[in-house]
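>>> sequence-free structure coming up:
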């Protein structure tokens, strides 16, 4: 899941970005509305975390423009403006959630995750594929009832794969949704994480490679004859 944070306070922005990345999100940062507009024009995001008092305007102006253009990306307003009137204005302009500074980071990460799932890409709270169970809310994975220890990035990749069981997820989609601007698209980061996931998930394998396309997760132990797939 990829998130755009729009925050002009450099220290707070760094903390929010670092924390969300540790929670498994791919995160980009913009410190002005103009920069946010540019990133939104070139990247697809599952959620926005937006401050209100930005150097070139109110964060609500960004939300208003997005809604007028028909964009449905969820927006969480993260601001020190805590008056009831401010919150009401935020919701009236299309904000989906509103968190007041100072805040508990665990709550912020949970709210961002809930908004990403609500957007439609990841709807079920628990995904089950054969004997594999992925609890998206609690971020826990079990195979045959055994709790597995996954890194944040491994969980993010698995989360996207189980969102469309039986459907091939292109490598480019994994890069776009699970990595941020710090990733090198031509590197082998995807293959490395997939290899780690396969090792931790164990046998029989549930992640298959579709050569030249991407990856698919299902409970089929062996591919159909002639299918261009490999383990």
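Nice, thanks for sending it over. These numbers were taken from a predicted model, which means no experiment stands behind them.
>>> contacts, neighbours, all on C-alpha from now
Noted.
>>> show me where the chain has its helices.
10-22, 33-42, 59-68, 84-92, 105-118, 152-162, 171-178, 189-201 (DSSP state H).
>>> adding mean neighbour count and distance to residue 141, write those out as CSV.
CSV is the format used below for these (neighbours: other CA atoms under 10 Å; distance: least, CA to CA, whole Å):
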stretch, mean neighbour count, distance to residue 141
helix 10-22, 16, 17
helix 33-42, 14, 32
helix 59-68, 18, 35
helix 84-92, 14, 35
helix 105-118, 18, 16
helix 152-162, 21, 8
helix 171-178, 18, 18
helix 189-201, 16, 9
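>>> okay, now the one to match up with it:
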């Protein structure tokens, strides 16, 4: 059974939030609602969502602050701003803060649903260029790697090594597999090049975190697992 798409709606107006929540649930989206900015920001940071719908004007911190905070932590979840503020400058401010789309109130549910569909399709297209194992993420386009939102500085060979391990997460990866697919050697150079690079990679992805992800399987190879 396919998991439901999870949407966080941050909207303080009870009538508007119920209108949106009912409409989304009728389309079989899983919806959670926050009625103030501080609660919404905590939920957006601490939980996983496929989409955020964020009002601009909220009790507590405003929508701009919420989205800027989420983006500062490396979270690229699609964001749709809702607001009665419809001037060009207001829309530009929302997009510059990290919003992906901006819908002005009042609006038709059909338009909201259409915009959500577009954002989710875009998210799926982007996801094909990213690898994720637990809180470890690798972006094939930007060549950036993060764990728990913290940027990790990898050398090119370490990046290729991690990419291969992430594509085979949960599986034992042998030295021969690494030699052939990361170093493009079809013979054993009889050096410790793999051990050195694995050790350096382990330092970068595991050292400053509570739980290790990269394990050595004695006599077999290596395995990357979610922490």
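Happy to help now that I have it. Being a predicted model, the structure only gives us computed values, none of them experimental.
>>> work out the TM-score between the chains.
Once superposed, the chains reach a TM-score of 0.52 (TM-score structural alignment, normalised by the length of structure 2), with 124 aligned residues with a CA RMSD of 1.9 Å.
>>> closest to residue 142 of structure 1 out of the helices of structure 1?
helix 189-201 (8.6 Å; CA to CA).
>>> next one: that closest one to chain centre, how far?
Mean-position distance between helix 189-201 of structure 1 and its chain equals 18 Å (CA atoms, centre = their mean, to the nearest Å).
>>> which bit of structure 2 covers it?
With TM-score structural alignment applied, helix 189-201 of structure 1 matches no range in structure 2.
>>> what of stretch 52-67 of structure 1?
Taking TM-score structural alignment, stretch 52-67 of structure 1 hits residues 56-71 over in structure 2.
>>> gap between the two ends of the matching stretch?
16 Å (CA to CA, to the nearest Å).
>>> residues in contact with residue 69 of structure 2?
Residues near residue 69 of structure 2 by CA atoms under 8 Å, 6 or more residues apart in numbering: residue 41.
>>> go on, residue 56 of structure 2?
Taking CA under 8 Å, 6+ apart as the test, what residue 56 of structure 2 contacts is 62-64, 81-83, 85.
>>> check the gap between the closest residue to it other than its chain neighbours and residue 27 of structure 2 for me.
Leaving aside its sequence neighbours, residue 56 of structure 2 sits nearest to residue 63 (CA to CA, 6 or more residues apart in numbering; 4.3 Å). Using CA to CA, we find residue 63 of structure 2 at a distance of 25 Å from residue 27 of structure 2.
>>> and for residue 11 of structure 2?
19 Å.
>>> what about those two, which has more around it?
residue 11 (27 against 10; other CA atoms under 10 Å).
>>> residue in structure 1 paired with the more buried one?
The alignment partner of residue 11 of structure 2 in structure 1, by TM-score structural alignment, is residue 7.
>>> am I right that that match is in contact with residue 28?
No: the pair residue 7 of structure 1 / residue 28 is not scored as a contact, 10.7 Å apart, by CA atoms under 8 Å.
>>> which ones are touching the residue nearest to residue 56 of structure 2?
Applying CA under 8 Å, 6+ apart, the residues near residue 63 of structure 2 are 37, 54-57, 81.
>>> and what of residue 44 of structure 1?
2, 176-177.
>>> quick check: it vs residue 148 of structure 1, distance?
On the measure of CA to CA, residue 44 of structure 1 and residue 148 of structure 1 end up 30 Å apart.
>>> check residue 142 of structure 1 too.
For residue 142 of structure 1, the distance to residue 148 of structure 1 - CA to CA - is 6 Å.
>>> cool, residue 64 of structure 1 as well?
Distance from residue 64 of structure 1 to residue 148 of structure 1, by CA to CA: 42 Å.
>>> and residue 153 of structure 1, how far from residue 194 of structure 1?
Distance from residue 153 of structure 1 to residue 194 of structure 1, by CA to CA: 10 Å.
>>> before we move on, what about residue 216 of structure 1?
11 Å.
>>> what are the ranges of the strands in structure 2?
6-10, 30-34, 51-55, 79-83, 101-104, 130-133, 136-139, 144-147, 150-152, 214-217, 221-224 (DSSP state E).
>>> and these as TSV, adding mean neighbour count?
Output for these, formatted as TSV (neighbours: other CA atoms under 10 Å):
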stretch	mean neighbour count
strand 6-10	23
strand 30-34	18
strand 51-55	25
strand 79-83	24
strand 101-104	18
strand 130-133	18
strand 136-139	20
strand 144-147	19
strand 150-152	15
strand 214-217	16
strand 221-224	19
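>>> could I get those in CSV, plus columns for distance to residue 180 of structure 2?
Listed next are the strands of structure 2 as CSV, based on distance: least, CA to CA, whole Å:
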stretch, distance to residue 180 of structure 2
strand 6-10, 40
strand 30-34, 44
strand 51-55, 39
strand 79-83, 41
strand 101-104, 44
strand 130-133, 21
strand 136-139, 21
strand 144-147, 23
strand 150-152, 25
strand 214-217, 19
strand 221-224, 14
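>>> for the ones you listed, which one sits closest to residue 177 of structure 2?
When the strands of structure 2 are compared (using CA to CA), the closest one is strand 221-224, at 9.2 Å.
>>> equivalent range in structure 1 for the closest one?
Using TM-score structural alignment, strand 221-224 of structure 2 pairs with nothing in structure 1.
>>> does anything pack onto that strand? Which helices or strands?
helix 156-167, strand 214-217 (3 or more CA pairs under 8 Å, 6 or more residues apart in numbering; DSSP states H and E).
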